[in-house]
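> what's the 3D shape of this:
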Amino acid sequence: MTRHSSVLSRCSATFLLLCAPLAALADDPFVQRVLVDGSRISQLGLADAAGMGSISQRQLEARTNYRPGELLEATPGLIVSQHSGEGKANQFYLRGFNLDHGTDLRTTVDDMPVNQRSHGHGQGWTDLNFLIPELSARLDYKKGPYSAAEGDFASAGAASITYANRLLRGVASVTGGQNGYARALLADSPQLGKGALLYAIEALHNDGPFTRGDNYRKVNGVLRYSEGYANNGFNLTAMAYRANWNATDQIPQRAVASGELGRFDAIDNTDGGAARRFSLSGQWRRTAEDSSSKVSAYLIANRLQLFSNFTYFMDDPVNGDQFAQPDRRVTSGVNASHSWHRHDGDLASTTTIGLQAQNDNIHNGLYHTKARQTLDVTREDHIVESSLGLYVENQTRWTPTFRTVAGVRADHYRFKVGSDHAENSGKANDTLLSPSLNLIFGPWAQTEFYVNAGNGFHSNDARGTTITVDPKSKEAVDKVTPLARSRGLEVGVRSEWVPRLQSALSLYRLDFDSELVFIGDAGNTEAGRPSRRYGVEFSNYYKPLPWLSIDADIAFAKARYRNDDAAGRRIPGAVEGVGQLAVTVDNLGPWSGALRLRYFGPRPLAENNAVRSKASTTLNGRIGYRFNKDTHLELEAFNLANRRVSAIDYYYASRLRGEAEAVEDVHFHPVESRSLRLTLSRTF
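Down below sits the predicted model:
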């Protein structure tokens, strides 16, 4: 999005039709967007499902985020957590899923995939620590497998972040806070020739409340040249991110209960990691009266060095169980689409064809280590994973109160694995068709109804498609299906009948042929049993006054394995209920502020439901004061009530030093204690 994204929030309903082309908000020729009292863009006539929406730059700026990845919590029903302090990829929860580090939540930044396939630590690894929130012009989200344009990892949902091409004004800010927190940011987009050169540089340090500080250090930069507008122009972007940290992983409850450990202690003080990400990307777009085209391409180099110890001394009582999961890869890809627009009286339609190609050249492994020094090699692999996705989608408004979106997607994957265990080397491939259909009725009295059905999928780790022998136990194992299908059904309603109130309600069912499950004592994910989820989501945005807005979201889900097993049918970690209530004050003279209450419901930790996590409720807030048009001071507060609750819980066996044998126990990572951050920013 260009600088016009901020202007849009102030456009009137009439003038919006003129503004929309400038900000690429009118790809669909028959879409009409209406504002609710100059605040949030209406989704009536735009969204294809109740679980679909868009969050503007201004709304993203109003959020209080402990970490960059928490920007995704602007998506109703989505929880972002962490089990390892700073630096490591976040944990995600949505629609009854423990999505681990990103499985089944497709995430992109400017059309670049963030999910990493066949990753050393977990399938779909989604590290958003390179994100600079101030550059985020828009967050678009979808839930369920109902869009032909979304492919791998998009069954539970998809989140797309768009960076700005231009900033309204340059910004310089410095932040200081408790627990060694310090951040500096400088960003601007001066005119250069026919276009603009956007630059941003960020430096950050954070220890967190942990006994041995995380000592998280990161440097992050963006450089972008752009010409034209979002729907008729191009941009070229370079990004660079590097970070190092100490890890404070989950710890067993028994050690805290006995007084052996404090809540913010660690067992292996040599855990930690380092991450590097460098990318080059470009986007080109042209829009005419009866057609539009878009092409994007990217080249991404990722490197991760990760040291973890989740079982302590269970496997090796002498040296400990620390393991390393290094992963380095080069990801390249191209996305291209072309749309034809047709008008014939009341009938209007858009037909889009698209291509998405991606290749990953991956080197990763699993090593037994002590204090980050290698003791022995469990496995080393070289993976080449390639995919080609083709889709066609038609959007048609048949009458003023009925429209459809129908599509089909075809994906072909090729896997090539070169393993240090020759019996696990090989090739595999798979092809999958994914149809989808969306029926939209209305609007009547500012209310629309939706019926959605579709198929999606997630890819499994390439190493599982060729494996024959477990490299650790040496036992024979079965290969996994390369592509696991999902099937979704949903009905929903969206209404703006009540003045100044936007509400959306959805009921859904989602089936998976194979559930991806995180294995706590192994530190990775594996393909599991078929599963089914039922759920309901209810989200609301209310703006009773020009300076006051209220967000209230709640979601419940029931997740079960579909086949019977002696272990039970519950899915460990599957979230059952989440909610948030946020009150935001803006433009109240020089003052602004917000309070946000977040509820993270209980989860079964064992398949027989004998062990469960507790719910947690936290409160964050901020208050800001603008001295003049250039200078702003803001105080952020996290975990205001200083709740002693868990950010995440697991149940598995571990062994502490001195214990005679392994003990099954709940292992938890605490929510950070109350902390404050003060930011002084100046625009220029």
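> alpha carbons only for contacts and neighbour counts from here, please
Noted.
> which residues does the residue lying closest to Phe684 once chain neighbours are set aside contact?
Once flanking residues are discounted, Phe684 sits nearest to Gly170: 5.0 Å by Cα to Cα, 6 or more residues apart in numbering. Counting by Cα atoms under 8 Å, 6 or more residues apart in numbering, Gly170 touches 186-189, 683-684.
> before we go on, could you also do this sequence so I can check it against the first one:
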Amino acid sequence: MLAGPLAAEEIATLSAVEVRARVENLEGLAVSGSEGVVSGQRLAAVPLQRPAEALEMVPGLIVTQHAGDGKANQYFLRGFNLDHGTDFATWVAGVPVNMPTHAHGQGYTDLNFLIPELVDRIRFRKGPYFADEGDFSSVGVARIDYLRRMDGTLALLTAGQNGYARALLAGSPEVGAGNLLYALEVFHNDGPWEVPEDYRKLNGVLRYSQGTREDGFALTGMAYRGKWTSTDQVARRAIDSGLVGRYGSLDDTTGGDTFRYSLSAEWARRGENSQTTASAWWLRSGLDLWSNFQYCLNDYAATGACDTGDQFKQGERRQAGGFSAAQTFFDRWGGFEVANAFGVDGRVDRIDPVGLYNTVRRATWNTVREDRVTQRSLSLWAQNETRWSEWFRSQVGVRGDAYDFTVDASLDANSGKASDQMVTPKLALIFGPWRRTEFYLNYGQGFHSNDARGTTIRVDPTDGTTPVSQVSPLVRTTGYEAGLRSEPLPGWQTTLALWQLESDSELLFVGDAGTTEPSRPSRRYGVEWTNFYAANSWLAFDADLAWSHARFSESAPEGDYIPGAVVTTANIGVTVDQLGPWFGALRLRYFGPRPLVEDNSVRSQGSALTNLRVGYRFDPRTQIALEVFNLFDQQVNDIEYWYDSQLAGEASAVFDRHVHPAEPRTFRLTLSHRF
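This is a model prediction of the structure:
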């Protein structure tokens, strides 16, 4: 069987062991050592404190938070501080999650609308080696598919400490020749914070489908609304001096209000020697986000006093739409099996407005900048896969992307148009299998887009006069990888990947300041080792270990370390299932230290958090589960930064650690029933 862009879709129904595996055995299907599929059954076995932690099933990926839980999470992978999603592309039910030219950060990936119980599978890839993946996918991509049919109707209730409450009702009755999947989620949480988070979420999904992913269609509607009060990262000196507690806040009015509504259509048809897919999607979203990271620094600089403080709002309203289509032909050329694939995809984002505002207790008193942006992209790609022998196959691809930006800025000097194009080649060589082992060599170029406002900016919007350098619309990346996938013993699946990724520039639009900051080219390399072992029918172990080395590739006096670049991570787990009525999982996540400044003189602490899930099935349809997060009540931090801030009463700015603590030991109890 060929391993073309759609061949992995042809995986047969999983065995009981494969269902419980973190990564399916893709021998004969994969084209790299760092791709895989996580089943919904596997995801259901692990404790998730936040919906986005479903992405921690991607080996090496760390999901954390530096503010209120209604805000997009922060992601780390392969030596990258991905911020809120740049360089890692995420899709849910055929709709992209990453937001280009976002008010808070390029590629903003808010997964709070994800309903884990609906996940059918997560297909992940890492590296720029795949012609059918585009913007934001240089480090990796995760495509999350929702179910088409559920086993009965699910009613679920969860209660926990600190005002945690969640209710979910979901089912998929037969309607005509297909199934109508529906889900409604209601959620509330205050968290351990001295200022209650009061995070309220209303979330819904409606999906009608017929057939399968390879031969059928699905129409999906999703709606989400969330509101919260945020305890952002706090200066360490404020905690040490007793000004605030460990879970205290220096501004009790920060937080956010967000919504997201989407429609998508996915269609596929399998021919005798071909596979055709097509999809289209529409999205409407908005965010108002109030933050205060420096407290009084800018206020003191402007007025000599702390009267208004440094709170600001980032806001946007967006409509976006896109499409994709692909055709694969399976054939024989000169006795060799081949798969030739061609595809096209496009996207248009209209953000009206996207702005940055000075505020006091959420009341706006000044507009720093308010823009209207239209961003368009169109991409074509082609890929050939040839099986040259029983032990060797190749995949060669090329992708072309064209981007166009139009910015109508509140400051005329920053208005304008920009465009860019990029062609990126891809190559994979696959050897084997020999004794259930395959070897992979990969090369590819990729890219990420930059914030459209950065491509037309000329002057600093805060003063209207200081010149600011523009950025390139598209930034090229180049990746290399050598990997293997093996089953050395019955029940033990292991993958190993040695990788390197170079970026032409780490250019970044800084939403907090409304300006663009260019940085130097970078080079990262590392190793990932992923393992799953099914000891018997009811016990399984898994371990994901990753190490990376990240440096700017051009020297500078301030140093060559990349702030936030994690060196070591580990995710280790034990899963028990079908042990009579009992089931459970124990997971340890290690998030290693990171440099916080370029000369590595200040480093974050590492953290090791253990989560536990223990459950009991009263009968095949009714079960109860207890989840314990931060089992050993470790006083560690979710995130740490190093920058300057000024508290009320301080004579000048102070460089300091700014930390967001991990939540203390927390209990949640879930009762679910299927009828």
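> quick TM-score on the pair, please.
Once superposed, chain against chain, the TM-score is 0.96 (TM-score structural alignment, normalised by the length of structure 2); 663 aligned residues with a Cα RMSD of 1.9 Å.
> what about the contacts of Gly170 of structure 1, which are in strands?
186-188, 683 (DSSP state E).
> before we move on, the earlier item: any idea what the residue nearest to Phe684 of structure 1 aligns with in structure 2?
Alignment note (TM-score structural alignment): Gly170 of structure 1 maps to Thr153 of structure 2.
> the lengthiest strand in structure 2 vs structure 1, average offset?
Counting by DSSP E, the longest strand found in structure 2 is strand 363-389. With mean Cα distance after the TM-score superposition for structure 1, strand 363-389 of structure 2 departs from structure 1 by a mean of 0.7 Å once superposed.
> after that strand, which helix or strand is next?
For strand 363-389 of structure 2, the succeeding helix or strand toward the C-terminus, using DSSP states H and E, is strand 392-408.
> structure 1: matching residues for that following strand?
Counting by TM-score structural alignment, strand 392-408 of structure 2 pairs with residues 402-418 of structure 1.
> same deal with stretch 65-82 of structure 2?
Counting by TM-score structural alignment, stretch 65-82 of structure 2 corresponds to 82-99 in structure 1.
> how much space separates Thr162 of structure 1 from Ser514 of structure 1?
As judged by Cα to Cα, to the nearest Å, Thr162 of structure 1 and Ser514 of structure 1 stand 32 Å apart.
> er, Asp321 of structure 1 actually
According to Cα to Cα, Asp321 of structure 1 stands 29 Å off from Ser514 of structure 1.
> could you do Val384 of structure 1 as well?
From Val384 of structure 1 over to Ser514 of structure 1 the distance is 23 Å, taken as Cα to Cα.
> of these two, who's got more company?
Just comparing Val384 of structure 1 and Ser514: by other Cα atoms under 10 Å the higher neighbour count belongs to Ser514, 23 against 20.
> what do we get in structure 2 for that one?
Counting by TM-score structural alignment, Ser514 of structure 1 lines up with Ser505 in structure 2.
> quick check: that match touching Val475?
Yes. Using Cα atoms under 8 Å, Ser505 of structure 2 is in contact with Val475, at 6.6 Å.
> sticking with the equivalent of Phe130 of structure 1 over in structure 2, tell me its helix or strand.
In structure 2, the residue paired with Phe130 of structure 1 is Phe113, using TM-score structural alignment. Secondary structure assignment for Phe113 of structure 2, by DSSP H and E: no helix or strand.
> quick check: Pro5 of structure 2 touching Ala341?
Yes. When contacts are counted by Cα under 8 Å, Pro5 of structure 2 is listed as touching Ala341 (7.3 Å).
> mind listing the shared neighbours of these two?
Counting by Cα under 8 Å, 6+ apart, no residue touches both Pro5 of structure 2 and Ala341.
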